[in-house]
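[1] Give me a 3D structure for the following:
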Amino acid sequence: MGSQERHTRKSLLMRSLDGIEKVGNKLPDPVMLFALLSLLVMVVSAILSSIGLSVADPTKPGETLTVMNLLSKEGLQYVFENAVKNFTNFAPLGTVLVTMLGIGVAERSGLITAALRGLVTSVPRQLITASLVFGGVMSSMASDAGYVVLTPLGAVLFAGMGRHPLAGLAAAFAGVSGGFSANLFLTSLDPMLGELTRMAVEPFNAEYAASLNVAGNYYFMAVSVFLITIVGTFVTDKIVEPRLGTYKGEEVGELQYLTKEEKKGLWGALVSLIVTCGLLSLLVLPSWGPLRGDGDIVSSPFFMHLVPILLIMFLVPGVVYGKMTKSIHNSKDVSRMFGDTMSSMGSYIVLAFFAGQFVAYFTQTNLGKILAIKGAELLQGSGITGIPLILIFILICGFINLFIGSASAKWAIMAPVFVPIMMQFGYTPEFTQLVYRIADSTTNIISPLLPYFAVIIAFAQKYDKKIGIGTLISTMIPYSIAFSIAWVIMLFLWMFAGIDIGPGTGVYMK
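    As a prediction, the model looks like this:
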């Protein structure tokens, strides 16, 4: 009977996963999704405008908000006259491209890959699991490099130590994907999400929007690195690896340790980073610093405009490493890496065009404001506030993440709706963004529609030919549950302690 029950449970799990995969596969890709959403906004604006929908404007007593019809003569003029402007004014576009220039050189010179390999191959045996998870979390500095570098490396490393390679793969995958939002440094995700948050706030409070800091979640996310590392290590050693049992396969792969040239390059890159940080600090720490500004340091031009700083901090070590390892010979190689990086961003640029139209239409029609006000009224009427409200928001974000893999694509859709709603309840936009990042990261590792999910399965099939979506998700579910519980507990403790979540951000309530 017990065996039959286990078989039934497995069948139910597989049917559920098949259902998620089937529904998700029917969704258009993010580019077409934003194109369709833009058309939907136009149609909805025409319908709601025709019935005369309006609400009282809470920011301007005595005035009402009405819906602008984008299918009217005036609306269609707006659509065509502002198509280019909506694209070029899509704030994350420039932010992401500029940041990726520096990250691209660091990645293509070999610096990022060597740093990850060096991390996990130079620590004591008893810390190898922790180093894998930690390296995975930190790999988000190089965007998606951790998926293709660290995940297979984790499997090879565990196999070479006589441990189950799939446990090593799972530990690395949990760190890379489950801890994607956390890092000890600012990554391209911070300005990307920060700009989308600013755009969601601007129609309601332009002054507040102008003061938003892209490092608004930094304190919380830096501490989260250690939380995810500890939890991921525990789940790997106590739950996942014992469940997998003893590995009896033959495929173990070959572990590549750092060469002398790579080690020399890494030391050179580290020294150059320290020198660069020292020189950059002169822009803000001294009283005469040109980027210090007139107020406190955290609200200075330096911290309010960190994108060029991130570019420099990745570019300089990347070039130094490349010169020392001969992957960069002259300025032409650096220019080629810049070009290759921008070539790889082609799909993002296309996405930005359609996402820019959607965000602009949503703002111009006042649908964002009206939906936020109506949504806040509905939630207020339900009596749901405080912790239950935050938990509901986390569940909504996590559910949507099962069907849309891109963190920026989801936030471009959700920020205009949820940031204003949460503002109505007194939660800062930075806090709402923080909650979204937690929900997004913790469900990445169980989403069959994650872009790299198929890649992870391919890596795993080197060690188990029969492994499929259900096997991988069942392996990763303990991480997802543990990360969610631990991160939510940490979030509420942080709230109750009243600790700032980022520089110049303050605590969670306005």
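[2] going forward, measure contacts and count neighbours with C-alpha atoms only.
    Fine.
[3] Would you indicate which residues of the helix or strand hosting residue 455 are buried?
    Residue 455 belongs to helix 453-460 when assigned by DSSP states H and E. Within helix 453-460, the residues that count as buried by 16 or more other C-alpha atoms under 10 Å are 453, 456-460.
[4] And for stretch 268-281?
    For stretch 268-281, by 16+ other C-alpha under 10 Å, it's 268-270, 272-273, 276, 280.
[5] do the same with stretch 407-426
    407-425.
[6] swap in stretch 276-296?
    Result for stretch 276-296 [16+ other C-alpha under 10 Å]: buried residues 276, 280, 283-284, 291-293.
[7] what residues does it touch?
    By C-alpha atoms under 8 Å, 6 or more residues apart in numbering, the list of residues contacting stretch 276-296 from outside reads 297, 299-302, 309, 313, 316.
[8] Which single one of those residues is nearest to residue 66?
    residue 299 (35.7 Å; C-alpha to C-alpha).
[9] Against residue 340, how distant is residue 346?
    10 Å (C-alpha to C-alpha, to the nearest Å).
[10] whoops, I mixed them up, residue 324
    As judged by C-alpha to C-alpha, residue 324 and residue 340 stand 21 Å apart.
[11] try residue 317
    When residue 317 is compared with residue 340 (using C-alpha to C-alpha), they lie 18 Å apart.
[12] Kindly report the same for residue 52.
    Counting by C-alpha to C-alpha, the gap from residue 52 to residue 340 is 51 Å.
[13] who has more neighbours, the two?
    Neighbour totals were compared for residue 52 and residue 340, and residue 340 leads with 15 against 9 (other C-alpha atoms under 10 Å).
[14] quick one more, to check against the first:
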Amino acid sequence: MKKNNANHSPENNKKNKRSSFLRMLDYVEVVGNKLPHPATLFAGLALLVVLISWLAHIAGTTAQHPVDGHSIYAKSLVSGEGLRWMYENILHNFLKFPPLGYVLVVMIGIGAAEGSGLFNTMIRALVLGAPKRMITAAIVLAGVISGLAVEAGYVILIPLGAMIFHALGRHPMAGLAAAFTGVSGGFGANFFIGSIDPILAGISESAAQMIIPDIVVNPAVNYYFMIASSFVVLITGTWVTEKIVEPRLGPYNGTAERMPIEQLTRKEKKGLRNAGWALLVTLILLALSVIPENGLLRDPESGSVLHSPFFRAIIIGILLMFFFPALAYGITVGTVRNDKDVAHHIGKSMSTMGGYIVLVFFAAQFVYFFNYSNLGIIFAIKGANTLQSVGLTGIPLIVGFVILSAFINMFMGSASAKWAIMAPVFIPMLMLIDPPYHPGLTQAAFRIGDSLTNLITPMMSYFALIVTFAEKYDKRYGIGTIISTMLPYTLIMGVVWIALLVVWMLLGIPLGPDGPLFIK
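    The predicted structure is shown next:
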């Protein structure tokens, strides 16, 4: 009896539960990786959208637009109009797909930095100088801050996280996962106000004015809660990486070449200093283009910084911040002797993007076929109406809204597009209950849900890029590997983040400047 009791002790039960959870993740990975190649999968999904759009059109599937009440019909891609649209727009869909241009442009700077040896030396300096136990937290934190320029986080930081872990002898997928968590969590958590904040606030304000015509929702309405949320992402992201993801992955046995960690030579140290000076000069010039009231890259009409050419084309600024330091480093250490060397480094880096370009072609068709058919909008509206009809109130309603936002994000990638559909339904609804909730609270709940499932939805624009990064370390890695690796972050961070929101509401803490919980 004693032995039986020992086997059923709380410690053993906890261990068995954790083992079951890890076995479930293994199952998700196996099933996911048995799917076809990601390019084939996206092509199949695009064809599936064509079929579903036809069936939905025949069934007369519609939804009422929450703003003006007009009917939104499912559009068939099998009709004459739909077939003509596909034929005319396949090329356009590929060219306008945001990750394609962002990645290829920034690869010019990355190629120069990688080919000159700057990346190698930077990582060695980081590995040799930083406390080893702080590396994971530093990568997650950098991901959160990268929310100011989301493209930079996905394109640069995520592969860099994998490279750093690999250089340290740790599993590169764990570094990729830590960076991915910080970048995607950065949508709903940050220490700074970014370009997405005015967009969401503007949509929230328009929806709220349906009830109170003169109400104002400022871009910093969630700022206090965003700062607190940053610590949630940082702490849970670090803990899940080190306690769940990395132990599950085990040692890395792939064939990717590991960056050697050798002491820096005197010439390399001088190259890093010169690269630092080049970066400083570049930052000063960029700052001078937006800080003065007559700055060249400010909006010429309104003088705005957030809605300016600088932020609309921030990827060019990021390119320059890699390119000029790479030149300074390469000239110093001798890896850049002339223009031919620069072109060679960039071309070599670009040559590795062939598989990604193929993947993006089919992913773009899937996303834009889905948008054209109106299926994403219809699913979003019907899901919102379902939650509204359940009759929840107070904290359960807010928690339910977080979960709904997370669910809708699995089918509709664009955050601003989702919020434009959901805000006119939920903001007025929560303003009319007792007590009436401020629009900033509804917006904060939406951002939590949207951030959580960014980690596991193929509808996220950069998901195909994440798969490409993973395949660099093992050709067998696919969609199942990414989803199974990121699922613990979604689940655990979701519980902690929702708990933070509930405690915040119970304590009645303002969400940000002029961001109370309730409308007075």
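[15] thinking again about what came up before, okay if I get the buried residues of stretch 276-296 of the first structure as TSV plus distance to residue 499 of the first structure?
    What follows is those, written out as TSV (distance: C-alpha to C-alpha, whole Å):
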residue	distance to residue 499 of the first structure
276	30
280	27
283	27
284	24
291	26
292	24
293	25
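[16] Let me know whether my guess that residue 304 of the second structure is in a helix holds.
    No - going by DSSP: H, G, I helix; E, B strand; the rest coil, the assignment for residue 304 of the second structure is coil, not a helix.
[17] Identify the residue nearest the equivalent of residue 125 of the second structure over in the first structure in space, chain neighbours excluded?
    In the first structure, the residue paired with residue 125 of the second structure is residue 118, using TM-score structural alignment. Sequence neighbours aside, residue 258 is the residue nearest to residue 118 of the first structure in space, at 6.3 Å (criterion: C-alpha to C-alpha, 6 or more residues apart in numbering).
[18] Give me the neighbour count for that neighbour.
    17.
[19] what's the distance between it and residue 418 of the first structure?
    46 Å.
[20] Sitting in helices, which of the buried residues of stretch 407-426 of the first structure do you find?
    407-424 (DSSP state H).
[21] picking up where we left off before, my read is that the match of residue 125 of the second structure contacts residue 259, right?
    No - Residue 118 of the first structure is not in contact with residue 259 according to C-alpha atoms under 8 Å; the separation is 9.8 Å.
[22] which one of these two has more residues nearby?
    Taking neighbours as other C-alpha under 10 Å, residue 118 of the first structure and residue 259 compare with residue 118 leading, 19 against 11.
[23] so the more buried one is in which element?
    helix 111-121.
[24] how much does the helix or strand following that helix stray from the second structure?
    Next helix or strand after helix 111-121 of the first structure toward the C-terminus (DSSP H and E): helix 128-138. Helix 128-138 of the first structure, aligned to the second structure and superposed, deviates on average by 3.5 Å (mean C-alpha distance after the TM-score superposition for the first structure).
[25] Which stretches in the second structure count as strands?
    62-64, 71-73 (DSSP state E).
[26] Provide the aligned range in the first structure for the first one.
    Read it as strand 62-64 of the second structure. Strand 62-64 of the second structure maps onto residues 54-56 of the first structure, going by TM-score structural alignment.
[27] what about that stretch, how far off from the second structure?
    Averaged out, stretch 54-56 of the first structure is 2.9 Å away (mean C-alpha distance after the TM-score superposition for the first structure).
[28] contacting residues around that stretch?
    By C-alpha under 8 Å, 6+ apart, stretch 54-56 of the first structure touches 62-67, 370, 373.
[29] ok, 7 Å please
    With C-alpha atoms under 7 Å, 6 or more residues apart in numbering as the test, stretch 54-56 of the first structure has contacts from 63-67, 370.
[30] For these, pick the one with the most neighbours.
    residue 67 (24 neighbours).
[31] hey, which helix is longest across the first structure?
    Under DSSP H, the first structure gives helix 469-497 as its longest helix.
[32] Summarise which helices and strands it is packed against.
    helix 218-235, helix 429-444 (3 or more C-alpha pairs under 7 Å, 6 or more residues apart in numbering; DSSP states H and E).
[33] Which among the ones you listed is found nearest to residue 14 of the first structure?
    Using C-alpha to C-alpha, these put helix 429-444 closest to residue 14 of the first structure, at 17.5 Å.
[34] Between helix 453-460 and the closest one, find me the angle.
    40 degrees (axes from the mean of the first three to the mean of the last three C-alpha atoms, to 10 degrees).
[35] Are there helices or strands packed against helix 429-444 of the first structure, and which ones?
    helix 386-401, helix 407-424, helix 469-497.
[36] can you put those helices in CSV and add distance to residue 22 of the first structure?
    Converted to CSV, those look like this (distance: least, C-alpha to C-alpha, whole Å):
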stretch, distance to residue 22 of the first structure
helix 386-401, 15
helix 407-424, 19
helix 469-497, 13
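[37] Of those, flag the one that's most buried.
    helix 407-424 (a mean of 22; mean count of other C-alpha atoms under 10 Å).
[38] could you say what helices and strands it packs with?
    helix 189-201, helix 367-382, helix 429-444.
[39] The second structure: matching residues for the second one?
    What it means is helix 367-382 of the first structure. Using TM-score structural alignment, helix 367-382 of the first structure pairs with 375-390 in the second structure.
[40] chain center to that stretch, what's the gap?
    Distance of stretch 375-390 of the second structure from its chain centroid, counting by C-alpha atoms, centre = their mean, to the nearest Å, is 24 Å.
[41] May I see the buried residues of that stretch?
    375-381, 383-385, 387-388.
[42] That stretch vs the first structure, mean deviation?
    Looks like 1.8 Å for stretch 375-390 of the second structure (mean C-alpha distance after the TM-score superposition for the first structure).
[43] now the residue mapped onto residue 301 of the first structure from the second structure: how far from residue 414 of the second structure?
    The equivalent of residue 301 of the first structure in the second structure is residue 309 (alignment by TM-score structural alignment). Distance check for residue 309 of the second structure against residue 414 of the second structure: by C-alpha to C-alpha, it reads 21 Å.
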